[in-house]
Every structure is written in structure tokens, then in C-alpha cells.
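In: please find the sequence and the predicted model below.
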Amino acid sequence: MEKTIAVIRGDGIGPEIVNEAIKVLNRIAAKYGHTFRYVEVDMGGAAIDKWGEPLPAAMLERCLAADSVLLGAVGGPKWDGLPGDQRPEKGLLALRAGMGLYANNRPAKLWPQLAAASPLKPEIVQQGIDFVVVRELIGGVYFGSHTTSQENGEAKATDVMSYSEHEVERIGRIAFETARKRRKKVASVDKANVLDTSRLWRRVMHRLAEEYPDVAYSDVLVDNAAMQIVKDPSQFDVLVTENMFGDILSDEASMITGSIGMIPSSSLGEGSRGLYEPIHGSAPDIAGQDKANPIGTILSAAMLLKYSFDLDAEAAAIEAAVGAALDAGLRTGDMLAPGCKPVRCSEMGSAIADFL
């Protein structure tokens, strides 16, 4: 197989963790006889410094011309003083919109080797943590109009949250199809007791549920969902929700798994092209020090192989190699535990590549 991967190294630790993911991808290519070509793309703070904007049109075109996109991380305090529409994160929003990526799938899986690192009680952890948050990505309040005006001598800010029926339906189908490949349970998260958008969301989801009689369906209010994720995460298989709720709940879900550095994600739309990235930030405090955990990015590369290229065996090989590295007691600083061997970012990437 010959594929082109657009690579966005980004800011902070982004270049370091992407280097390790590429190291693993190159080992996969050599082992299985594939050819992966990499096209460099500037986005975020790096693009602002070089081009004066977070996502130049030419960079978006490179992503659209590639077979898929691998991203490190964007943002940092260096650019915090910029106007909102010029900040690094706007590049990410523009990329998602430009690629038509409306579904963010974020696994929340506790690796057994890291069970002791979970902040939850052992009796809760023993029940297992393995669910997916399916988040609608290009609608809702993040993409609505935002205005600030003066009324009666004071500032008033308004952010508009809106959803149309087709936006809810397409993300709902992603959730049900994902559940069919897992444990066949979908929990739809909304705030239907307050919000009109949630009431529309719930009506569409109920209609979809009738098309998937083999999938158990339930409604969960977002505040209850936040509580249940820490009280009994084993009850969940696939959680589907709108943009802002998903942003919050997926971060909560990632923290109960022991290390945010372990969690990959995929952003998908129509067709096979996707955007794959770890969920953590750019960690500018440790940038350039070879201290970052590259596993989230390496597992994101595994998701890329599986979902965009249909290379299931290769993706499974990467996951097995990560498990072997953890079994060997190798740990970066964010997940170091007594009796384990501390390794640097580059050492962890090399070890996983070697286990392949």
C-alpha cells in the first residue's frame, strides 16, 4: 500500500511526539511492505510565526490532498495575547471544518498495566473502563455566532448554540455503527430538560434508535453523565453527545484512565480521510526536553492505520507493542510508578518500534 500522510507537528511537545509516531509508522511500513509518504503542514502557533495566520489556505489544501492527517499539538502561552480569531486553536477549528470532520471518537480505556494510576477507587477500576465518547465536532456553540455588545452601560456577551436535524442524525449514526462493533450500547447525552437543541437532539436519536434494534439505547442528562463516569464507568460502551458537552466529558473520561498521555483520538467525516491526534495539549513547560509521553500519538497513528487505511493487523501490532513496552515496565515521567524504569520520549518511541 502507498499512502500520503499530512503531518502537523505543531507547537510545544508536538514535534517530539510526532517524531516518535513516525518512527513507529516507518517500522510498520518496513515490516508489512507499505510506503508512507509524509507531507509537512504548518498549523497553530508555528503557522502564525511563519505565515501570520493559524491555518493558511495552502496548508489546508495539503491536508485535503493527503490520504489522512496526523497531528501533534497546537497552542501555548506565547500566543495567548492574540485576538480570538488569530489564536492557534482557530487553526484546528478551521481544519476540522475544512476537512468536514464532524465526528470525534475518543476512547477511554484503562490499560491494565496502569490500573494503579487511576484516581478512582480500586473496586471501581476492577469493573473495567473501556468506552468511547463520540463527540459532534463542527456544530453547536463553538461554531455559532459570538457577539459582545454594550447594553445599559455594561458589556453583554452572547454565544449561539444551534443544531439542525441532519447534523444530529449523522453523528448519531456514527455512534450506533461504532456500538455495533463493540458491546452494542449507546448512551445519548443531552440537557433536554432545559435546551431546545437537546430536545431536538433527543427526538432525532430516538428515531435513529428504532433503526438499530440490536443496540441498547438510553438517554442521560449531561450532569448525571458527568457523575456516572466517575461512579461507574463500566456501564458505558458508547457515549454520544454534542460539541461542548463532548469536550468536557471526554476530558473527564481521559483522566480516570490513569494518564492523559495515553489517549488517542480520531476526527472523521465522509470518506476515509481523518485527523488523528493525542488528546493532551502542547505542554510548553516540557517542550524540547525529551520528557513527553508519545504513546497517545503512537496510538493515534494506529487509529489512522485502522480507520483510514483499513490496516487492522498493523494497528493491532502497534497496540500490542505498546502493551509490551508497558509490560516491560517502561514509563515516561507522567506515569512513572515504583518498580518501573523511567524512559525519555525518544526512548519510549524506540522501544515500541523495537517491540514491533
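Out: Nice, thanks for sending it over.
In: from now on I want contacts and neighbour counts done on CA atoms only, so please keep to that.
Out: Fine.
In: for whichever strand in the chain runs longest, buried residues please.
Out: In the chain, with assignment by DSSP state E, the single longest strand is strand 2-10. Buried residues in strand 2-10, counting neighbours by 16 or more other CA atoms under 10 Å, are found at 4-10.
In: give me the residues contacting the helix or strand where residue 349 lies.
Out: In the assignment (DSSP states H and E), residue 349 maps to helix 345-355. Contacts with helix 345-355, where a contact means CA atoms under 8 Å, 6 or more residues apart in numbering, come from 16-17, 20-21, 23-24, 27, 290-295, 298, 318, 321-322, 324-325, 330-332.
In: tell me the helices in the stretch 101-250 of the chain, going along the chain?
Out: 122-125, 165-180, 196-211, 222-231, 243-255 (DSSP state H, counting those that start in this stretch).
In: which among those helices is found nearest to residue 59?
Out: helix 243-255 (24.9 Å; CA to CA).
In: the residue positioned nearest the centre of the chain - nearest residue in space that isn't next to it in sequence?
Out: Nearest to the geometric centre of the chain sits residue 265, at 2.9 Å (CA atoms, centre = their mean). In this structure, residue 265 finds its nearest non-sequential neighbour in residue 106, 4.6 Å apart by CA to CA, 6 or more residues apart in numbering.
In: quick check, that neighbour in contact with residue 250.
Out: Yes. Counting by CA atoms under 8 Å, residue 250 is a contact partner of residue 106 at 6.9 Å.
In: between those two, who's got more neighbours?
Out: More neighbours surround residue 106 than the other of residue 106 and residue 250, with 26 against 23 (other CA atoms under 10 Å).
In: check the gap between the more buried one and residue 261 for me.
Out: In this view, residue 106 and residue 261 are 13 Å apart by CA to CA, to the nearest Å.
In: try residue 332
Out: 9 Å.
In: which residues are in contact with each of the two?
Out: Common neighbours of residue 332 and residue 261 (CA under 8 Å, 6+ apart) are residue 293.
In: take a look at this one as well, against the first:
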Amino acid sequence: MKIAIFAGDGIGPEIMAQALRVLDALRLPGAVYLEGDVGGIAYKRHGHPLPEETLINARGSDAVLFGAVGDPECDNLERHLRPEQAILGLRSQLGLFANLRPATMFAGLEDMSSLKPEIARQIDLLIVRELNGDVYFGEKGTRTRDDGQREGWDMMSYAEDEVRRIAHTAFRAAQGRQKRLTSVDKANVLETSQLWRDVVVETAADYPDVALDHMYVDNAAMQLVRDPGRFDVIVTGNLFGDILSDQASMCVGSIGLLASASLGERQTAHGTFGMYEPIHGTAPDIAGQGKANPMAMILSAAMMLRHSFGRGEDAARIEAAVASALAAGVHGADLGGRASTQEIGDAVLERL
């Protein structure tokens, strides 16, 4: 079981340490960790946010466990040298096109949500976000118009094979849940979205057991706070998925609770190769202070065990331990509590 460990910047090393404590407690047979630098720390040490040796370790692993990247000291670098390029580069180089972001309301945390408790407790959904297309990877630049004003531009595009493969991923995910899939687009305005919708409808013919509906992204954002219980699985493009998944995190109380998996088509001896990370950032304002909530990182490790190593029982044990710790009031500052990073890790380990 070769696991690439990329802690990254800010609070990344702190939360990664707690996730590794949990994995070590499971005594995984044959587990080997391949460590590497990514992000700002990689730029400072190697001159690039995604060094070749890090990429080699990623390609030689069965799964990647990723912390977070981002460093204010690197904000003025050329775009291709900024820390965030590490995550985009890994997704592209490793063929990771499907991002799975579950959002579930943990019992006892309803009052922490931005929503009314009776609405918040309905949340149990999965956002499937396409990762390799859209404006994030399209051509972009700046130019000067005839009137002398500067103009920035970004190209949004999707090829039908890109849409079809993410649609298959979402339909299969829905088959394992409540068999309901909502495709989110902006087909009333964007040609890219019209193609998206057409291909999703074509793909639906292979999944007659899944109920499919469509929703414009602005309405989807509204329904996430109005009636989140209506959603089971949401599939959408890179830009819309980025925004909606962060919105969903506040609906469940804290971005410090949401894990994610980025999957591709490569299969390993145990499951699907993937990269697993919390959806939050590096939180440089609290880095090194022991205030970070490691639960999203720990839950990302659970997703890794389930999808890349076929160890669903171990994943369920970790998830139950996190839920139990939360129900017992072990809350970090993000949830209005005082538990430190180490204390949260201790509480999860005790219940594990």
C-alpha cells in the first residue's frame, strides 16, 4: 500500500500529522509512505510548486494524501510558480477528472449551520465536480482593446467525452446512494452548458434506475440553502462545482469538516487511484498554533481507504469515530470550541 504524503503549506503539516496517527493506529498491512513537497514550501526549497521528484512519488503510489497549498509570501510570483499550481498540476498530470465532495450534517451540529436547524439536518448530499476542463484549464490572457483599455479573458469549454466520463461517474455514485442525480449547468446562457446537458441526457439512457433532473446554477445555489434535502448527488462543471461545494460546507457548519476525493480511470491492485484532501485552504493566520481542525483531513484519509484500497470497514470506523467525537462536544475553534489540533486527534483515536 504505497501512499504519497504531501502535507503542503500552512496548517497542512499539522492536520496531516493527525491523519497519519489515525492510519498508523489501523496497522495497515504493508503501508509505505512516500513524502514530497508541494506548494509554497516546494517553491522555496526546489524553485517550483510541483517538483519532479514529488510527481514521481505521486505516479509511483496507489493513492495521494494531500494537505493544503497556499502561501501569502508567494502571491506575487508568476502564475505558473504560485503554490496553487501544484494542485492543478497533480490533477492534470495524474488524470484526476472527478472530484467527489460529500456534505453531511453531523448529528448535534445543526446549530452550527448557517441554516435553520430543521433545514440543516436534512443535508446528506454528494457533489461530483469535473476537474480537468472549464475555464480553469482553458486558454486565458490579457489584451488591449482598440480604445486602449485592458481586457482579461478566459475560455470556457468542454468536449463531449469529458462530459460523458464525469456523467458516468456521477450516475454510478447515485446508484450507490438514493438513485437521484441533479445536473447543474447554465444552459440558458452558455453553449458549453447546453452541450453538457445534452451529453448528460444521452448518458442517462445507460442508468434507467437513476432519476435525473436539471437545474441552473443560480437556482441550485438558492436551493442549497432553501431545501438542501432535495439533493442526493449533484454533478457539475469545474467552476460551478468549486463554488457550490464551498457553499455546501457552510451549510453543514464548517469547512473544516469536509473531505474530498479526486479520482481518475487508473485502477490499482486494491481500487481506483485517487488524491484525497480536505476542501479548506492553508489558513495561514492560525498555522503553527495548534488551532486547526484536522477532521476533514482525517475524513479524507477514510475516503482514501474506501476508494483506493477497498477497506470500507476501516473507513466506516474512522467516520464513526469522528462523528462520536463531534457528538461528545470535541470542537475546534471553527465550531466555537477550544479543542486543539492534537486534542481532536486524541479524541478520534480514543474512539477508534
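Out: Happy to help now that I have it. Since this is a predicted model, take the numbers as computed values, not measurements.
In: TM-score of the superposition?
Out: TM-score for the superposed chains, counting by TM-score structural alignment, normalised by the length of the second structure: 0.97, backed by 346 aligned residues with a CA RMSD of 1.0 Å.
In: circling back: which residues of the second structure does the helix holding residue 349 of the first structure align to?
Out: Using TM-score structural alignment, helix 345-355 of the first structure corresponds to residues 341-351 of the second structure.
In: same check, this time on stretch 192-212 of the first structure
Out: Counting by TM-score structural alignment, stretch 192-212 of the first structure falls onto residues 187-207 of the second structure.
In: list the buried residues for that stretch?
Out: Those would be 187, 192-193, 195-197, 199-201, 203-204, for stretch 187-207 of the second structure by 16+ other CA under 10 Å.
In: residues making contact with that stretch?
Out: 156-158, 160, 163-164, 167-168, 171, 183, 185-186, 210, 212, 214, 216.
In: okay, buried residues for the strand ranked longest in the second structure please.
Out: Using DSSP E to define each element, the second structure has its longest strand at strand 259-267. Buried residues in strand 259-267 of the second structure, counted by 16+ other CA under 10 Å: 259-264.
In: now distance to residue 120 of the second structure too, for those, in a markdown table please.
Out: Shown next, in a markdown table, are those (distance: CA to CA, whole Å):
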| residue | distance to residue 120 of the second structure |
| --- | --- |
| 259 | 18 |
| 260 | 20 |
| 261 | 23 |
| 262 | 26 |
| 263 | 28 |
| 264 | 32 |
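In: tell me the two of the residues you listed that are most distant?
Out: Top of the distance list for those (CA to CA): 259 and 264, 17.1 Å.
In: which residue in the first structure lines up with residue 247 of the second structure?
Out: By TM-score structural alignment, residue 247 of the second structure lines up with residue 252.
In: for that match, give me its contacts.
Out: 226, 229.
In: ok, it to residue 297 of the first structure distance?
Out: 19 Å.
In: quick check: end-to-end length of stretch 322-333 of the first structure?
Out: Termini of stretch 322-333 of the first structure sit 16 Å apart (CA to CA).
In: in the second structure, what residue corresponds to the residue nearest to residue 265 of the first structure?
Out: In the second structure, residue 106 of the first structure lands on residue 101 (TM-score structural alignment).
In: hmm, residue 261 and that match touching each other?
Out: Yes. Counting by CA under 8 Å, residue 101 of the second structure touches residue 261, with 6.7 Å between them.
In: select the longest helix from the first structure.
Out: helix 14-32 (DSSP state H).
In: against which helices or strands is it packed?
Out: The contact analysis (3 or more CA pairs under 8 Å, 6 or more residues apart in numbering; DSSP states H and E) places helix 14-32 of the first structure against strand 2-10, strand 35-40, strand 68-73, helix 295-303, helix 312-327, helix 345-355.
In: to residue 125 of the first structure, which of the ones you listed lies closest?
Out: helix 312-327 (18.1 Å).
In: so how far does that closest one sit from its counterpart in the second structure?
Out: Per the superposition on the second structure, helix 312-327 of the first structure and its aligned residues are separated by 0.9 Å on average (mean CA distance after the TM-score superposition for the first structure).
In: could you say what helices and strands that helix packs with?
Out: Using 3+ CA pairs under 8 Å, 6+ apart: helix 312-327 of the first structure touches helix 14-32, helix 295-303, helix 345-355.
In: go again with 7 Å.
Out: helix 295-303, helix 345-355 (3 or more CA pairs under 7 Å, 6 or more residues apart in numbering; DSSP states H and E).
In: and those: which comes nearest residue 284 of the first structure?
Out: helix 345-355 (14.7 Å).
In: quick one: that closest one to helix 14-32, angle?
Out: 10 degrees (axes from the mean of the first three to the mean of the last three CA atoms, to 10 degrees).
In: show me what counts as buried in helix 345-355 of the first structure.
Out: 345-353.
In: from residue 186 of the first structure, how far out is the equivalent of residue 230 of the second structure over in the first structure?
Out: Aligned counterpart of residue 230 of the second structure in the first structure: residue 235 (TM-score structural alignment). In this view, residue 235 of the first structure and residue 186 of the first structure are 10 Å apart by CA to CA.
In: ok, these two, which is more surrounded?
Out: residue 186 (26 against 16).
In: how far away is the more buried one from residue 18 of the first structure?
Out: 33 Å.
In: next: residue 200 of the first structure.
Out: From residue 200 of the first structure to residue 18 of the first structure the distance is 40 Å (CA to CA).
In: how about residue 279 of the first structure?
Out: Distance from residue 279 of the first structure to residue 18 of the first structure, by CA to CA: 13 Å.
In: try residue 222 of the first structure
Out: Relative to residue 18 of the first structure, and taking CA to CA, residue 222 of the first structure is found at 34 Å.
In: who has more neighbours out of these two?
Out: residue 18 (26 against 19).
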